[in-house]
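1. Predicted model and sequence follow; I will ask about them next.
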Amino acid sequence: MPEKTYLVGVGMTNFEKPETRDWQYWDMAREAGQAALADAGIDYGLVEQAPVGFCQQQSTAGQRAVYELGLSGIPVYNVNNNCATGSSALMMARQFVAGGLNDCVLALGFEKMSRGALGAGAGAGDFAASPLARHYGVMAARHGFERTPPTAQIFGNAAREHMERYGTTAEQLALVGVKNHRHSADNPRAQFRDSYTLDEVLASRTVHAPLTKLQCSPTSDGAAAAVVASERFVERHGLRGRAVEILGQAMTTDTEESFGSGSSIDVVGKPMSRAAARAVFEQSGLGIEDVDVVELHDCFSINELLTYEALGMCADGESGKLIAEGATGHGGRWVVNPSGGLISKGHPLGATGLAQCAELVWQLRGTAGERQVPGARVGLAHNIGLGGAAVVTMLRRG
């Protein structure tokens, strides 16, 4: 049987617009890492290994970042899984502890990005060699390829298909932006803290119809970190009072279903997300009905709706109605993205999954301040990267 694993410390920087602050990636990594260690109340010398996630820095940037915390000589692993990088680093840390190899592992993620829309991915200059060429090829066969940002284009085309297939409306998509911007107003670490009306979200600049700017995640600078520990470490260091258990965690990658249908809905990851969620429900013995608070990968508004369906929060095609009914905001059946999500909190690729984890730990401890979900005991994180990887994590406190 795997060892029980716990999150005993989390930390993150403010997420900021690129080039806002004069800092390097190792500066932000130091800030997040030190915050996580301080939250756990432990010294860096107790950390045995460190998986470190990033997408846009050079190889061994993980070592350069970790050296800011100490020069203890521990193994450092550089992790890159597109937008699922942070949760991939967290999963690696958990596996080290669950497998009995270590008692204390630090997962760290960071990104220092450039302003402007995210491109098609590494290697996209030679499109045929891009890791995402197959994904964009599926999209192009059905929708063509336009002169709009590639990631917005593939998710925008998924939105068009959802509207055609199920009658989802532009207003329902825009409600995701309304909700998440409203939530981020209470998050001091969020990149954006302004609230917007439905009309304002719909009237913002079109990026790739039907997606408007206020329904799209921005490029961001920032870092996040988490300390993962075994049960014996928790007991030895008196951390039971702040420990949050990782009840289940799974990563899935693309299957034949992702490409076989020719649908952008599938190629952007809905089948991966569904499979990962099912695995986690089986591991944890809990279902979506047991979850109080969710941090999910709303890189674009349509992906929040697709993820409602993948997680079993509603049937296929019913996600537009779910958000229109207010079921996923404060006072609803679940509170989804109380942090503001990627759309408003920000999306520094390597840090995103770990920032989701930090938000859930604060929610389950009851320390999330104005955005606190009352009585939250069970949380679920969902992080996805094109290419592809989907990571789902189930957390519980006490």
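-> Thanks, I have the structure now.
2. Going by C-alpha atoms from here, please, whenever you check contacts or count neighbours.
-> Noted.
3. measure the residue of the chain positioned farthest from its centre to residue 80 for me?
-> Ranked by distance from the centre of the chain (C-alpha atoms, centre = their mean), the top residue is residue 236, with 31.2 Å. Using C-alpha to C-alpha, to the nearest Å, we find residue 236 at a distance of 33 Å from residue 80.
4. same check, this time on residue 243
-> 27 Å.
5. quick one, which of those two is more surrounded?
-> residue 243 (24 against 20; other C-alpha atoms under 10 Å).
6. That one and residue 233 touch, don't they?
-> No. Counting by C-alpha atoms under 8 Å, residue 243 sits too far from residue 233 to count as a contact (10.7 Å).
7. would you list every one of the helices in the stretch 51-200 of the chain?
-> Per DSSP state H, counting those that start in this stretch, the stretch 51-200 of the chain carries helices over the ranges 61-66, 85-98, 133-143, 150-166, 170-184, 198-203.
8. The structure to be compared is supplied as follows:
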Amino acid sequence: MTGKTPYVLGVGMTKFSRIESLEWTYPEMAGEAIRAALGDAGISYADVERAAVGYVFQPSAAGQRVLYDVGLTGIPVVNVNNNCATGSTALNLAQEWVAAGLAEVVLAVGFEQMTRQAMAGSGEPPVITTIDHHLKAMPERGKQGQAPLTTRFFGLAAEEHMSRYGTTAEQLAGVGVKNHEHSTRNPYAQFQNPYTLEQVLGDKPVFGPLTRSQCSPMSDGAAAAVVASPDFVRAHGLEARAVKLLGQSIVTDGESAFSGGSMIDVVGGPMTEVAGQRALRQAGAGIGDIDVIELHDCFSVNELITCEALGLCAPGESGALIDDGATTYGGKWVVNPSGGLISKGHPLGATGLAQCAELTWQLRGEAGERQVAGAQLALAHNLGLGGACVVTVYGAP
């Protein structure tokens, strides 16, 4: 990250939920998040000079559709789709525009209105898919069955983690227990009920060792962030609320993802390691300096894989982090205080910006009952198969 160090000046998000009808449309949900972010920043839409708008399943140019309801100011709008890493990719574009001096105030938006048809696809499978390399690396057992394809990828990674390191079903389920408990304090979360270990273990089987309450649900929702230059922040006296973007790295798959016969690598372990090292290096920090983390727990096993790839522990030791309480309140880090994707929800285009919102509130001391005491440095990890990984390091105002 070079040039003008950008700030997150304002954030907003909707409650994540599951709406089977179209009573709550995607322009309405995105508009709610945008207006909340502008209000939080203390600026008007007229101050925004550019916008990056992310989504996965909505039609082409949906970014213009949602912004036209907020204001018709003629600004450049770039539509972003990077699968589950879409929200953080929009944020990456926004901070790069500000850092390069191309704009003083930029809006990053992510939203999703998910349908079972969109998730399942329709008709015959295409000859070319976005995950051809991933499918070639998948063992035959994973290519069979009715479970969603992403669940099979991560279920196989969970089986590999258990076989290689002795990770237990109880440790995997413990991720779900922790994150569901965290979400009881989050009014924006899709689920707000605690689960016992026995309930998570005994929940509906999905694939391999994964049960339903260890998997992110289908979700609708939106989130937004206002990114501004230091000059704009100072000129308007907004330093007390401006969270600094200290480091950010976006990485795609390298050869190692598919050459080693490891499903842990296929689902993004190497991308996370590289992106995490680069973002922390930019921030001049180590993982031990981080106080609070929002990471991409699309499935419980991915929290374990990500903790290892980010350096919270050595490979194979993430299960012990769960046993020791190292990733919850009173531990070394608080991981997914929002409830994470498992319990907060996972509207694909919104997830990365919802992480930004949560960490902004944490670093300002505005997170209410889920506040991590004295949080000064935060890290977000947002992953998409296909593939992309974005890691961002934030600093308190």
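-> Sure, I can see it. Since we're looking at a predicted model, the values are computed, not measured.
9. TM value for the aligned chains?
-> Laid over one another, the chains give 0.97 as their TM-score (TM-score structural alignment, normalised by the length of structure 2), with 396 aligned residues with a C-alpha RMSD of 1.5 Å.
10. so what's the closest residue to residue 137 of structure 2 other than its chain neighbours up against?
-> If the residues on either side of it in the chain are set aside, residue 137 of structure 2 comes closest to residue 258, at 6.1 Å by C-alpha to C-alpha, 6 or more residues apart in numbering. Residue 258 of structure 2 sits next to 133, 134, 137, 265, 266 when contact means C-alpha atoms under 8 Å, 6 or more residues apart in numbering.
11. Where does residue 258 of structure 2 fall, secondary structure wise?
-> helix 256-259 (DSSP states H and E).
12. Mean deviation, that helix versus structure 1?
-> In this overlay with structure 1, the average offset of helix 256-259 of structure 2 from its partner residues is 0.4 Å by mean C-alpha distance after the TM-score superposition for structure 1.
13. after that helix, next one along is what?
-> As assigned by DSSP H and E, the chain's next helix or strand after helix 256-259 of structure 2 is helix 263-266.
14. Just name the most buried of the helices of the stretch 51-200 of structure 1.
-> Mean neighbours per residue, mean count of other C-alpha atoms under 10 Å, is largest over those for helix 85-98, with a mean of 27.
15. about what we covered before: would you format the helices of the stretch 51-200 of structure 1 as JSON lines with distance to residue 397 of structure 1 included?
-> As requested, those are exported to JSON lines (distance: least, C-alpha to C-alpha, whole Å):
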{"stretch": "helix 61-66", "distance to residue 397 of structure 1": "29"}
{"stretch": "helix 85-98", "distance to residue 397 of structure 1": "17"}
{"stretch": "helix 133-143", "distance to residue 397 of structure 1": "38"}
{"stretch": "helix 150-166", "distance to residue 397 of structure 1": "34"}
{"stretch": "helix 170-184", "distance to residue 397 of structure 1": "23"}
{"stretch": "helix 198-203", "distance to residue 397 of structure 1": "35"}
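16. isn't residue 369 of structure 2 right next to residue 183, touching?
-> No. Contact status for residue 369 of structure 2 versus residue 183: not in contact, 10.4 Å apart, counting by C-alpha under 8 Å.
17. Leaving out chain neighbours, which residue sits closest to residue 217 of structure 1?
-> residue 343 (3.9 Å).
18. Have a look at how far, on average, the helix or strand hosting the one you found is from structure 2.
-> Using DSSP H and E, residue 343 of structure 1 sits within helix 341-345. On superposition with structure 2, the mean distance recorded for helix 341-345 of structure 1 (mean C-alpha distance after the TM-score superposition for structure 1) is 0.3 Å.
19. Show the subsequent helix or strand relative to that helix.
-> Next in line after helix 341-345 of structure 1, if elements are assigned by DSSP H and E, sits helix 352-365.
20. What's the first helix or strand after that following helix?
-> Using DSSP H and E, the first helix or strand after helix 352-365 of structure 1 is strand 378-385.
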